[in-house]
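J.: requesting a structural model of the entry that follows:
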Amino acid sequence: MIEIVPIDTPTLGDRSYFVTDGEVAFVVDPQRDIDRVLALAEERHAVILDVFETHIHNDYVTGGLALAQATGAAYHVNAADPVTFEHDAVSDGDIVDVGAWMRVRVLATPGHTFTHLAYVLEAPGRAPAVFTGGSLLYGSTGRPDLLGPAHTHDLVTAQYGSAHRLIRELPDDAEVFPTHGFGSFCSATQSGAEASTIEQEKRTNPVLTLDEQEYVETLLAGLDAWPAYYAHMGPANSAGPEAPDLSEPRRADAAELRRRIEAGEWVVDLRTRTAFAAGHMAGTLNFGLDGGFATYLGWLVPWGTPLTLLGQTPEDVAAAQRELVRIGIDRPAASATGGPERWVGEEPLASFPRASFGELAAVRHHRPVVVLDVRRSHEWDASHIDGALHIPLQDLSQRMDEVPGGEVWVHCQAGYRAAIAASFLAAAGRRVVAVDDEYDAGVRAGLPVVASAA
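T.: Here you go, the predicted structure:
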C-alpha cells in the first residue's frame, strides 16, 4: 500500500511529501531541516531512494541535496536548471522507478519558473498522484512574477498551458499534491483546501474555468508584494545548500545585548506581542513565534545583519533557529533566555500600551492621534480607516520619517504585524499604541472606513 505523508511547514505556507510503499520511499521538495524527513523514514522502516525537486525554490532553502547526501538517494533536478552540484538530471517524459512498485513520470510544467517540473506517481491498485510544486495549486496556481517583470507575461501564459496539460494527461481521480498554496507568498491566491483531485480543480480552479485572457488578467491584477528574502533563495538553491547547523547559539549577558543594540544589530524578542508590550528591553524588536516569524523577519531584516534571539526558554530559541535556517539565515550571533528582567540587567523595562479599535474610535473624539496602517497594498485598497497613513510593514524602517510627530496608533488586520511595527517605532523613541484587534472591529466601532479609488 502506498502512503503519501505531507510534511507541513505552516509558517512558510508549504508542504513537502514523503512517499513510501512500506519498504522504500521518495521525497518531493524537502525543506532545509531534513531531520523531520529522516524521522519519518526511521518510523516507517523505509529506505529513501530518490529525492525530487519540482523547481528552484524562491521561498525557502531546499534540503534536497543534504537529504540525498545523508541517505545516498538520487537527487533529481531539471536538466535545464543551472545548478553547480552533483545531481541526476531529468527532463520531460523521463521515468524513474522507485523500488518494485512505484513509478514516477516527469512532466514539464513551466509557469512558476521556466524549468518547473511536476512528478506523476503511478502504482498498481491506486489512482495516479501528481506532485505539482508551484504549478497547479488548490484553487490557484503559483505566481508567475518572481523572476521579474520582463518574464511575467511569458510565465503566466506558460502557467495556463501547464495546468491544461495536466488535465489532458491525467484522469479525473488523480490526486493533486502541491508544494505551495498553504499561505506561501509563492501562491497567486490562497485556499483553505487540504486535499483535491484533478476533477475538483477542473470545477473550481480559475486557471481551468476561465479562458486564457481572463485568467491572465485576473491573476496579474491580484498579485502583491513578496518577501524581500526571496531574492536570496534562488542563488542559494542553485549553489546546493548544506545541512543546517541547529546547535545552540552562544549565550549573551545584559551588557552584550546592550552593545549589540547600540551597534545597530537586531536583537529579536520571540515572545508574544502581549508579553512584549507589557515589558521588554528597550531597542529590541518583537517578532513573536506565534505568527509569521520567519516570513516577516526575513522580509524586513537587512540581509546579513547579525541576529540575537531572546526567548523565554532554550526551546523557543531552537524553534526560531529552525525557522530561520529554512530561509537561509543560518547562525544567530547570540541568544539569551529567561525573560526581560534578566536581559535588561540594571536598566528599566520599556513598555507600550495595547488597545482595541473601539478604544481608537473613542480617543479620536477627544484628541488627534496618528493612525498608521501597516497592511499590504491590496488590503489597504479594499478598505481602510479614513485619515489613516499607509506604510506597509516591509517599508516602515525605511520610511520612519514619514510618520508624523505625536502619538501613533498602529494597526494591521489582526495584530501581529502591528506589534512588529510598534516595536520598531518604540525602538526609535516614538510614543506608540499597538492596536491588537481584528480590522473588522473598526467598522463595528464606528470608525469611518473608505475604499481606495483603485
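J.: drop to CA atoms for contacts and neighbour counts, all remaining ones
T.: Fine.
J.: just how off-centre is the helix or strand residue 68 falls within within its chain?
T.: Assessed by DSSP states H and E, residue 68 sits inside helix 64-71. Relative to the centre of its chain, helix 64-71 is centred 23 Å away, using CA atoms, centre = their mean, to the nearest Å.
J.: I'd like the next helix or strand past that helix.
T.: strand 74-78.
J.: so which elements touch that following strand?
T.: Counting contacts by 3 or more CA pairs under 8 Å, 6 or more residues apart in numbering; DSSP states H and E, strand 74-78 is packed against strand 47-52, helix 64-71, strand 88-90.
J.: once you drop chain neighbours, what's closest to residue 374?
T.: residue 392 (4.3 Å; CA to CA, 6 or more residues apart in numbering).
J.: ignore what I typed, I meant residue 416.
T.: If the residues on either side of it in the chain are set aside, residue 416 comes closest to residue 291, at 6.6 Å by CA to CA, 6+ apart.
J.: wait, that neighbour touches residue 418, no?
T.: No: at 11.8 Å, residue 291 does not count as touching residue 418 under the criterion of CA atoms under 8 Å.
J.: looking at the two, which one has more neighbours?
T.: A direct count of neighbours by other CA atoms under 10 Å for residue 291 and residue 418 places residue 418 higher, at 26 against 16.
J.: now the more buried one: closest residue in space, sequence neighbours ignored.
T.: Among residues not flanking residue 418 along the chain, residue 411 sits closest, at 4.8 Å (CA to CA, 6+ apart).
J.: does that neighbour really touch residue 372, like I thought?
T.: Yes: between residue 411 and residue 372 there is a contact at 6.3 Å, judged by CA under 8 Å.
J.: settle it for me: which of the two has more neighbours?
T.: Between residue 411 and residue 372, counted using other CA under 10 Å, residue 411 has the larger neighbour count: 29 against 25.
J.: residue boundaries of the helices in the stretch 351-454 of the chain?
T.: Under the criterion DSSP state H, counting those that start in this stretch, helices of the stretch 351-454 of the chain are mapped to 357-364, 377-382, 416-427, 440-444.
J.: out of those, which is closest to residue 299?
T.: helix 416-427 (12.0 Å; CA to CA).
J.: one step back: pull the contacting residues for the residue nearest to residue 418.
T.: 371, 372, 373, 374, 375, 417, 418, 434, 435, 436, 439 (CA atoms under 8 Å, 6 or more residues apart in numbering).
J.: quick check: the gap between the last one and residue 272.
T.: In this case it means residue 439. According to CA to CA, to the nearest Å, residue 439 stands 19 Å off from residue 272.
J.: second chain to compare with the first, below:
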Amino acid sequence: MESLTLEEYSRMRESGIPTLDCRPTLPYSEKHVLGSIGISINGSFEYMVNCFFPNKGKLLLISQKERLSESLLRLENEDFKSISYFNIDLWFEADLACSQISRVDASEASKYLEKMIDVSNSEDWDVLHVKGVPNVPLVKLIELPEEIESGSVLYCGNGHKSMAAASFLLSKNIITTDITGGL
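T.: Now for the predicted structure:
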C-alpha cells in the first residue's frame, strides 16, 4: 500500500478522520502526531482498536513499514475496510509539530502511588493489582476521560493499554505519564 502524501494526510486528518499509530510504545512515546491514538501492534491490538474505534469508520494508519501488511490484515479481520496508510517519516522530515508522552520506569513506580491509576480490564485487575491503586478500565476511561486528572500516572500489566490510554487522554488535553512496560 502506498503512503498518503503529507498534504493528503493533513487534509484527511483535519476532516476528522482519526489516526491510529501502531508503532511500538517506545518510539510512539518519544515522537508522534498530536491527536493520534497509540495502540501498539505488539499489545492487545484488536481489543484496543475496537475500544477506541467501535464504529469501524475510516482510519488513518501509521505503522512500521515492516509490519504494515500485518497491521492492515489485523484491522481488516476486525472489519475495518477504509484504511489509509501514512508514512510518519514524511511528517518528521517536514519538521511538523510532534508530541510525546512522559514515561517512568517500573522500578520507580512506588514514588507515584498516590497518582497511579490501573487501566487494566476489571478481570485482570481482580487477578493482580497494586494494593490501594484505583482501577479505571480502558473502556470506562474512553467513555469518561474527564474522570482522569492531568498528572496521573497510568499503568497496566504490560504497558500497552496504559500507553493507549495516555495517548487518548493527551488527545483530550489531559496530560498523564505512563509506566514503561507495566507492572
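J.: residues in contact with stretch 126-144 of structure 2?
T.: 51-52, 113-114, 116-122, 125, 147-148, 161, 165, 168.
J.: 6 Å instead, please
T.: Outside stretch 126-144 of structure 2, the residues within contact range by CA atoms under 6 Å, 6 or more residues apart in numbering are 117, 118, 119, 120, 121.
J.: hmm, back to that, find me the equivalent region of the helix holding residue 68 of structure 1 in structure 2.
T.: Alignment of helix 64-71 of structure 1 against structure 2: no match, by TM-score structural alignment.
J.: can you pull the buried residues of that helix?
T.: Buried residues in helix 64-71 of structure 1, counted by 16 or more other CA atoms under 10 Å: 64, 65, 66, 67, 68.
J.: and of these, the nearest to residue 176 of structure 1?
T.: Nearest member of the buried residues of helix 64-71 of structure 1 to residue 176 of structure 1, counting by CA to CA, is residue 64, at 21.0 Å.
J.: ok, that closest one to residue 103 of structure 1 distance?
T.: According to CA to CA, residue 64 of structure 1 stands 20 Å off from residue 103 of structure 1.
J.: for residue 74 of structure 1, same thing?
T.: Between residue 74 of structure 1 and residue 103 of structure 1 the computed distance is 14 Å (CA to CA).
J.: more crowded one of these two?
T.: Applying other CA under 10 Å to residue 74 of structure 1 and residue 103 shows that residue 74 carries more neighbours, namely 21 against 17.
J.: all strands for structure 2, in order.
T.: Secondary structure of structure 2 by DSSP state E: the strands cover 19-21, 37-38, 59-62, 83-85, 102-105, 116-118, 153-155, 177-180.
J.: can I get the ones you listed in a markdown table including distance to residue 130 of structure 2?
T.: Below are these laid out as a markdown table (distance: least, CA to CA, whole Å):
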| stretch | distance to residue 130 of structure 2 |
| --- | --- |
| strand 19-21 | 29 |
| strand 37-38 | 24 |
| strand 59-62 | 33 |
| strand 83-85 | 38 |
| strand 102-105 | 15 |
| strand 116-118 | 8 |
| strand 153-155 | 10 |
| strand 177-180 | 13 |
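J.: indicate which one of those strands is closest to residue 91 of structure 2.
T.: Residue 91 of structure 2 lies closest, by CA to CA, to one member of these: strand 59-62, at 10.8 Å.
J.: how about that closest one, aligned to which bit of structure 1?
T.: Mapping strand 59-62 of structure 2 onto structure 1 (TM-score structural alignment) gives residues 307-310.
J.: need the residues that contact that stretch.
T.: 266, 267, 268, 269, 270, 332, 333, 334, 335, 336, 337.
J.: what's the answer for stretch 3-13 of structure 2, then?
T.: Residues from elsewhere that reach stretch 3-13 of structure 2, judged by CA under 6 Å, 6+ apart: 85, 86, 87.
J.: at 10 Å what do you get?
T.: Here stretch 3-13 of structure 2 makes contact (CA atoms under 10 Å, 6 or more residues apart in numbering) with 14-15, 17-19, 35-36, 58-62, 84-91, 94.
J.: please list only the buried members of the residues you listed.
T.: Using 16+ other CA under 10 Å as the burial test, the contacts of stretch 3-13 of structure 2 include 18-19, 35-36, 58-62, 84-88, 91 as buried.
J.: sec struct for residue 158 of structure 1, please.
T.: helix (DSSP: H, G, I helix; E, B strand; the rest coil).
J.: that one: how many residues sit nearby?
T.: That count, for residue 158 of structure 1 with other CA under 10 Å as the rule, works out to 20.
J.: what does it align to in structure 2?
T.: Counting by TM-score structural alignment, residue 158 of structure 1 has no partner.
J.: what does residue 277 of structure 1 give?
T.: Under the alignment (TM-score structural alignment), residue 277 of structure 1 pairs with residue 29 of structure 2.
J.: then residue 4 of structure 1?
T.: By TM-score structural alignment, residue 4 of structure 1 lines up with nothing at all.
J.: now residue 4 of structure 1: closest residue in space, sequence neighbours ignored.
T.: Leaving aside its sequence neighbours, residue 4 of structure 1 sits nearest to residue 19 (CA to CA, 6+ apart; 4.5 Å).
J.: for the one you found, what are its contacts?
T.: 2-6, 25-28, 41, 46, 48, 102, 121.
J.: ok so it is a helix residue?
T.: No: counting by three-state DSSP, residue 19 of structure 1 is not part of a helix but strand.
J.: counterpart of stretch 151-165 of structure 2 in structure 1, which residues?
T.: Here stretch 151-165 of structure 2 aligns to structure 1 at residues 407-421, judged by TM-score structural alignment.
J.: in the matching stretch, what's buried?
T.: Neighbour-count burial for stretch 407-421 of structure 1, counted by 16+ other CA under 10 Å, picks out 408-421.
J.: chain center to that stretch, what's the gap?
T.: Averaging C-alpha positions (CA atoms, centre = their mean) puts stretch 407-421 of structure 1 20 Å from its chain's average.
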